[in-house]
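Participant: sequence and predicted structure below; questions after.
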Amino acid sequence: MLELKLLRSFVLLAEELHFGRAAERLHIVQPALTQQIQSLERQIGTPLLNRARGRISLTDAGALVLAEARKTLEQAARTEAIGRLAGRGEVGKLEVGFVGSAGVGALMPAVLRDFRRSHPAVELHLVEMAVGPQLAAIAAGTLDVGFVRLPPLSLPPGVTVLPLRPDSLVAALPAGHPLAALDAIPVAALAAEPMVLHHRAGAAELRSLIDDLCGRHGFTPQVVQSVPQISLTVRLVAAGLGLSLLPGSIAWLAVEGVVYRPLADADIQYTLALAHRPQDPAPAVRAFIALAEKAAEI
């Protein structure tokens, strides 16, 4: 395989067509340059230069090799530059998971915006996933980070969570519902109400919290519809199918005909967090985590 050093020497010599000037540009002595060109010619198997009467010129083979040498050196320079950028986390791809409620809240979009501004050459691939599958994917290395809700039902080995912003459950009601007149709704007042909730497969942690909360107030929620997405949940509430219990950050998603009210006697928090591998060496991942921490402080 040809050495890049030999190709660089040949390109400079082809530009100068003078051993002395080319050697000076390379900061080597002329005999060393002569040896390099001879070594290159031996490896290629044909003369690259015409040497006559103290003047040199390129052979036909030399002209062809010159064109290819320039392409090779340009590609090597690009490869080196990309390697440096990747080492600083400035190029590449980041796989980001998120639960639906994080996608409609304000914090996650702010982190994505700030990361895009600071790392424009890093491709962000966003995947909406439930908490459990996100944690499993992070542990397996198919996701880099994930916006999840705490507490998780279980945390796999090799994954940690960074709490970002505490949240609470709120009731989402049709605007004309009698309970909408209250400033805060007692949990027990929901006992007889039809409810639209996330199905367990898509939000096991949220459903577990809701079932536990309702159980502590003496009833099982009357679920008339289980849905996979929070945005659909809110629209079904607007359509009058029932009430819902959702993370408080959902109030950022304004939907006509829906009002949000805090719960008067709910003492649970449903914290937004960032899941990741604590020993992940990727600079882009570390930069993303740092931006999430910064956004959480605002």
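Facilitator: Received the coordinates, thanks.
Participant: CA only for contacts and neighbour counts going forward, please
Facilitator: OK.
Participant: show me where the stretch 151-298 of the chain has its strands.
Facilitator: Listed from the start of the chain, the stretch 151-298 of the chain has strands (DSSP state E, counting those that start in this stretch) covering 160-165, 169-174, 194-198, 222-227, 244-247, 258-262, 271-276.
Participant: identify whichever of those strands lies nearest to Ala184.
Facilitator: Evaluated with Cα to Cα, the strands of the stretch 151-298 of the chain place strand 258-262 nearest to Ala184, the distance being 5.0 Å.
Participant: for the stretch 1-150 of the chain, what spans make up the helices?
Facilitator: Remark: helices of the stretch 1-150 of the chain, listed N- to C-terminal, are 4-16, 19-26, 30-44, 60-87, 100-104, 107-118, 131-140; assignment by DSSP state H, counting those that start in this stretch.
Participant: which one is the residue nearest the centre of the chain nearest to, not counting chain neighbours?
Facilitator: Among the residues of the chain, the one closest to the centroid is Leu94, at 3.5 Å (Cα atoms, centre = their mean). For Leu94, ignoring the flanking residues on the chain, the nearest one in space by Cα to Cα, 6 or more residues apart in numbering is Leu124 at 5.0 Å.
Participant: residues touching His119, list them.
Facilitator: 89-91 (Cα atoms under 8 Å, 6 or more residues apart in numbering).
Participant: same list, the residues you listed, but as a markdown table with neighbour count and distance to Val234 please.
Facilitator: Conversion of the contacts of His119 to a markdown table gives the following (neighbours: other Cα atoms under 10 Å; distance: Cα to Cα, whole Å):
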| residue | neighbour count | distance to Val234 |
| --- | --- | --- |
| Gly89 | 21 | 38 |
| Glu90 | 20 | 38 |
| Val91 | 19 | 38 |
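Participant: below is structure B, check it against A:
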Amino acid sequence: MEIDEELTLKKLQIFLAFMRNGNLSKTASEMEISNVSVHKALHSLESALRCPLFKHEGRNLIPLKSAYVLQEHSHKLVQDIVVTINKTREAAGFAAKVLHLGSLYSLTVNTIPNVISRLKLRRGELDIQLLLSSNLDLVKKLKSTELDAIIVALNETTRDPDFESLPMFEDNIYLAVNKHSPLASLDEIDLSTLKDETFLTLSKGFATRNDSDLVFEKAGIDPKVFLQVSDIFTLVSMVSTGVGLALLPGRISTIYESSVKLIPLQGSYQIKQEIGLVFLKSKERDPNLLALVAECRMFAKQYIAI
């Protein structure tokens, strides 16, 4: 048997509301439509089913046995449809119980704990899974929908027509040296004078590595790189032992602050990192992402105020 196109889920919902309330006015109020619309929906439902559902007693509609049968089975049908919709949206990452968030190691010093703690207050039922990696790797995982959102450096890797981004704050790049280094007494540094110094860097794909390469290029030097590492905490630790120098963002200033000094670069070599939230435009209406966006906006306002 073919299902008549006039038989819609909306009409079944109106029918179920009428069966619960027993009159047109209460049903219209619940469904936020007019009495006439309720009456038309019920009449159309009878036409689609090709059988009567009610008998008329004055202005009242009295349910027939057929109406009670429809009520029993359509109630389960509507519930199944709702479950189906929810499961489908969860599979696509919309309003799921888990938020897959990616970020840079350096942002776990302040930014990520602040955003996550406030997000948990807003959506306590949400399970947040955090992945730390390089800018390039996180962008790839966002593109392939392995992640729902990332908080990273906004640069050429995040310029994609499928992405939506929200800038949060800017950070300067500094020269990091051991506090016992002769350089530690300087108020600023001319990077071009460090051609013979030994440097430590992050691996390719990290935003700070990309920015370091740009600064070295500006200074006209080909740095002697002693070691490349895959996380910024190891890099700061190596600098603190005096193994070499590194270019690092200011946000890591609280790590090993007793043994590492951050020296501003001279004006011509200064460079800023812009940090922000990035997510797929196709998910911009997802409730979890809307909550995350709200908290990132709040963090950005507080950062500016500070």
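Facilitator: Okay, I see it. Treat the numbers as computed from the prediction; the structure is a model and nothing was measured.
Participant: report the TM-score for the pair.
Facilitator: The TM-score (TM-score structural alignment, normalised by the length of the first structure) is 0.68; 240 aligned residues with a Cα RMSD of 3.7 Å.
Participant: one step back: in a markdown table: the helices of the stretch 1-150 of the first structure, plus distance to Arg235 of the first structure.
Facilitator: Supplementary listing: the helices of the stretch 1-150 of the first structure in a markdown table, determined by distance: least, Cα to Cα, whole Å:
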| stretch | distance to Arg235 of the first structure |
| --- | --- |
| helix 4-16 | 63 |
| helix 19-26 | 70 |
| helix 30-44 | 71 |
| helix 60-87 | 43 |
| helix 100-104 | 14 |
| helix 107-118 | 21 |
| helix 131-140 | 23 |
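Participant: of these, which is nearest Arg261 of the first structure?
Facilitator: Short answer: helix 100-104, nearest of the helices of the stretch 1-150 of the first structure by Cα to Cα, at 16.7 Å.
Participant: residues in contact with the closest one?
Facilitator: With Cα under 8 Å, 6+ apart as the test, helix 100-104 of the first structure has contacts from 108-109, 128-129, 147-148, 229-231, 247, 249-250, 252-253, 272.
Participant: list the buried residues in that helix.
Facilitator: Residues of helix 100-104 of the first structure classed as buried: 100-104 (neighbour count, 16 or more other Cα atoms under 10 Å).
Participant: swap in stretch 122-138 of the second structure?
Facilitator: Within stretch 122-138 of the second structure, the residues that count as buried by 16+ other Cα under 10 Å are 126, 132-136, 138.
Participant: repeat that for stretch 65-82 of the second structure.
Facilitator: Going by neighbour count (16+ other Cα under 10 Å), the buried part of stretch 65-82 of the second structure is 67, 71, 74, 78.
Participant: now, among the residues you listed, which is nearest to Lys10 of the second structure?
Facilitator: Looking at these and their distance to Lys10 of the second structure, the nearest is Val78, at 9.6 Å (Cα to Cα).
Participant: that closest one belongs to a helix, doesn't it?
Facilitator: Yes. Judged by DSSP: H, G, I helix; E, B strand; the rest coil, Val78 of the second structure forms part of a helix.
Participant: returning to that earlier point: of all the helices of the stretch 1-150 of the first structure, which lies closest to Asp183 of the first structure?
Facilitator: Taking Cα to Cα as the criterion, helix 100-104 is the member of the helices of the stretch 1-150 of the first structure that comes nearest to Asp183 of the first structure, at 23.1 Å.
Participant: for Ala180 of the first structure, give its distance to Ala189 of the first structure.
Facilitator: The span separating Ala180 of the first structure from Ala189 of the first structure equals 12 Å under the rule Cα to Cα, to the nearest Å.
Participant: between those two, which has more neighbouring residues?
Facilitator: The residue with more neighbours, out of Ala180 of the first structure and Ala189, is Ala180; 18 against 10, by other Cα atoms under 10 Å.
Participant: excluding chain neighbours, what is closest to that one?
Facilitator: When the adjacent residues along the chain are set aside, Ala180 of the first structure lies closest to Leu173, with 6.5 Å between them (Cα to Cα, 6+ apart).
Participant: any idea what the one you found aligns with in the second structure?
Facilitator: Leu173 of the first structure maps onto Val177 of the second structure when the alignment is built from TM-score structural alignment.
Participant: gap between the two ends of stretch 182-189 of the first structure?
Facilitator: Here the two ends of stretch 182-189 of the first structure are set 11 Å apart, with distance taken as Cα to Cα.
Participant: what residues sit buried inside it?
Facilitator: Applying 16+ other Cα under 10 Å to stretch 182-189 of the first structure flags 184-188 as buried.
Participant: against the second structure, where does it fall?
Facilitator: On the basis of TM-score structural alignment, stretch 182-189 of the first structure is assigned to residues 186-193 in the second structure.
Participant: between the buried residues of stretch 65-82 of the second structure, which sits nearest Lys218 of the second structure?
Facilitator: Using Cα to Cα, Val78 is the member of the buried residues of stretch 65-82 of the second structure that sits closest to Lys218 of the second structure, with 64.2 Å.
Participant: ok, that closest one - contacts?
Facilitator: By Cα under 8 Å, 6+ apart, Val78 of the second structure lies in contact with 9, 12-13.
Participant: aligned partner of Asp148 of the second structure in the first structure?
Facilitator: With TM-score structural alignment as the criterion, Asp148 of the second structure lines up with Asp144 in the first structure.
Participant: ok, now Ala291 of the second structure?
Facilitator: Under the alignment (TM-score structural alignment), Ala291 of the second structure maps onto Ala287 of the first structure.
Participant: how many other residues sit next to its match?
Facilitator: When neighbours are counted by other Cα under 10 Å, Ala287 of the first structure registers 17.
Participant: and what of Arg117 of the first structure?
Facilitator: Burial of Arg117 of the first structure, expressed as a neighbour count using other Cα under 10 Å, amounts to 10.
Participant: need the counterpart of it in the second structure.
Facilitator: So Arg117 of the first structure corresponds to Leu121, using TM-score structural alignment.
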